[in-house]
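Q: Sharing a sequence plus its predicted fold:
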Amino acid sequence: MSRSARLFDLLQILRRHRGTVSGAVLAEESGVSLRTIRRDVLTLQAMGADIDAEAGVGYVLRPGFVLPPLSFTEEELHALVVGAEWVARQTDPQLAHAVSNALAKINGVLAPNMREALDDTSFYVGPTQRYVSTGFDLALYRQALREQRKMRITCMNQDGGTVELIIWPIMLGFEGTRRSVAGWCEAEATFRIFYEKYIVGAELAVDRYTRNRRTLVKEWRASDEYPCASSKVVLIADASRN
């Protein structure tokens, strides 16, 4: 691997970790020695990268530093194409338009010899037939996430009736053909997963929840209510009706 490619990979690792990461972790992920990591960090700092280094703690890359274009690999471009196709077919029109714009911006800065990979027609992501609820407007839920707005949702219950709940949306879920929203339920004072199939109505509330959404996500992931932390997956309706 060339030195320029190694420096670029190190930057990508620092960006991926976002917070402070130890030199030992950087060395392991880069496949180089700790001494090389220290030397490469000094090189990047000399190039203008805002990397804070603290002995015995690690390194953190402050946002805002952009290297001159080094180009994507062909596989990275293929991954972007497949991801863009999935977003365009599986989400809402606003996100489909956004991903199309993003690819156009990337194409504008690519080296000419790499543009063919971005226009590759080797992949096809087909549409998926799924249940579509009138109460699950993805754009509305994404607005709630961005603005940390509470939502008033109406869901079917186990008796076939409906129940109205106030939730703090913190994450959207895409599981195969199923869509869901995870959030803090004020009525039950716990985190819940609400599936599209059972949501018959939703609207933004005026109030915003004051807790930070990212903090709430971390708390949910650390709790027993998080699906990966427990065999219990909470549904708003009887699981036998899935």
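A: Yep, it's here.
Q: switch to C-alpha atoms for all contacts and neighbour counts from now on
A: Fine.
Q: gap between Val99 and Trp168?
A: Going from Val99 to Trp168 by C-alpha to C-alpha, to the nearest Å gives 27 Å.
Q: Show me which of these two is the more surrounded one.
A: Per other C-alpha atoms under 10 Å, whichever of Val99 and Trp168 has more neighbours is Trp168, with 27 against 20.
Q: Just the buried positions in the helix or strand the more buried one falls within, please.
A: According to DSSP states H and E, Trp168 maps onto strand 162-175. Using 16 or more other C-alpha atoms under 10 Å as the test for burial, strand 162-175 gives Glu164, Ile166, Ile167, Trp168, Pro169, Ile170, Met171, Leu172.
Q: take the one below as the second:
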Amino acid sequence: MRRADRLFQIVLLLDRGRAVTARELAEALQVSERTIYRDVADLSRSGVPISGEAGVGYLMRPGYRLPPLMFDADELAALALGSRMVQRWADPALGRAAERALLRIESVLPKALRHAPARDALLVPGFRLPEAMRAPMTELREAIAAHRKLRIAYTRADGAASERIIHPVGLVFWGETWTLGAWCELRGDFRSFRLDRIASVAALDAHFDGDGLLGRYLHAAQQQDDCDGATY
């Protein structure tokens, strides 16, 4: 990694609202702590407002604006591929947001980097993902962000229909399937619901405490998968 790129990465890592130790920076950038000390000192001398305290780490003081971004060919390819995945596999609103973000990035690129055959050859077909798998995503994302309870009509794999009140915590993509991770009041436990089996969604006025709920869901899903190989 070029030193200029490393300095920029240090600024990005410090611009997250929490203290970061020299060891954490060194591990993230695969350099020695001595190199981090030297780089941070040079950044400070150049006017980047970095505060440091022994035993605590470095912290970026509020109000600093990052310089304009520049990307290399592989970074642009990754961004383009990610944008196409979102456009093909997520809900339309998120897909449009991904397209706008990519257009905004491309608008400030040098002409030589705007069109690259290798990047254009990274294709993401969307025809294998049925519309029913994406249809409820916008409403589900809004409920997750607001910690709002939902009432859903759901059909299990065996065809049995039920109505559930759930606390939605996350959307998970498994390659060809989207599932909603949630606390199910009916079962008193975490459950994963395939989006194409959700017949209807109704947002309730009630909210839930979402603090730490996503982590608990992921732990429960991992435990179940380790025990019986369950597919969500």
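A: Done, it's in. Since we're looking at a predicted model, the values are computed, not measured.
Q: With both chains overlaid, what TM-score comes out?
A: Here the TM-score for the pair of chains, by TM-score structural alignment, normalised by the length of structure 2, is 0.83; 232 aligned residues with a C-alpha RMSD of 3.1 Å.
Q: returning to what we had before: dump the buried residues of strand 162-175 of structure 1 to CSV, plus distance to Asp119 of structure 1.
A: Converted to CSV, these look like this (distance: C-alpha to C-alpha, whole Å):
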residue, distance to Asp119 of structure 1
Glu164, 47
Ile166, 45
Ile167, 42
Trp168, 40
Pro169, 36
Ile170, 35
Met171, 32
Leu172, 30
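Q: hang on, the earlier thing: what's the mean distance for the strand holding Trp168 of structure 1 versus structure 2?
A: Following the fit onto structure 2, the mean deviation recorded for strand 162-175 of structure 1 is 1.1 Å by mean C-alpha distance after the TM-score superposition for structure 1.
Q: Need the residues that contact that strand.
A: Applying C-alpha atoms under 8 Å, 6 or more residues apart in numbering, the external contacts of strand 162-175 of structure 1 come out as 141-142, 144-145, 148-157, 179-187, 209, 213-214, 216-217.
Q: run the last query once more with 6 Å
A: 145, 150-156, 179-186, 213 (C-alpha atoms under 6 Å, 6 or more residues apart in numbering).
Q: just the helices in structure 2 please.
A: Taking DSSP state H as the criterion, structure 2 contains helices spanning 3-14, 22-29, 33-45, 73-89, 92-107, 111-114, 117-120, 131-134, 137-146, 213-228.
Q: For Leu66 of structure 2, which of those helices is the nearest?
A: Leu66 of structure 2 lies closest to helix 3-14 among the helices of structure 2, at 7.9 Å (C-alpha to C-alpha).
Q: Okay, angle between the closest one and helix 33-45 too, please.
A: With axes from the mean of the first three to the mean of the last three C-alpha atoms, to 10 degrees as the basis, helix 3-14 of structure 2 and helix 33-45 are set at 80 degrees to each other.
Q: next one: helix 3-14 of structure 2 to chain centre, how far?
A: Helix 3-14 of structure 2 has its average C-alpha position 21 Å from the chain's average C-alpha position, going by C-alpha atoms, centre = their mean, to the nearest Å.
Q: Which strands or helices does that helix pack on?
A: If contacts are counted by 3 or more C-alpha pairs under 6 Å, 6 or more residues apart in numbering; DSSP states H and E, helix 3-14 of structure 2 sits against no helix or strand.
Q: Just the buried positions in that helix, please.
A: Result for helix 3-14 of structure 2 [16+ other C-alpha under 10 Å]: buried residues Arg6, Leu7, Ile10, Val11, Leu13, Leu14.
Q: just curious, which of those is nearest to Val86 of structure 2?
A: Closest to Val86 of structure 2, out of all of the buried residues of helix 3-14 of structure 2 and judged by C-alpha to C-alpha, is Leu13, at 25.0 Å.
Q: Leaving out sequence neighbours, find the closest residue to Leu214 of structure 2.
A: The spatial neighbour of Leu214 of structure 2 that comes closest, neighbours along the chain excluded (C-alpha to C-alpha, 6 or more residues apart in numbering), is Val169 at 5.4 Å.
Q: Looking at structure 2, name the residue that lies furthest from the middle.
A: Arg45 (34.0 Å; C-alpha atoms, centre = their mean).
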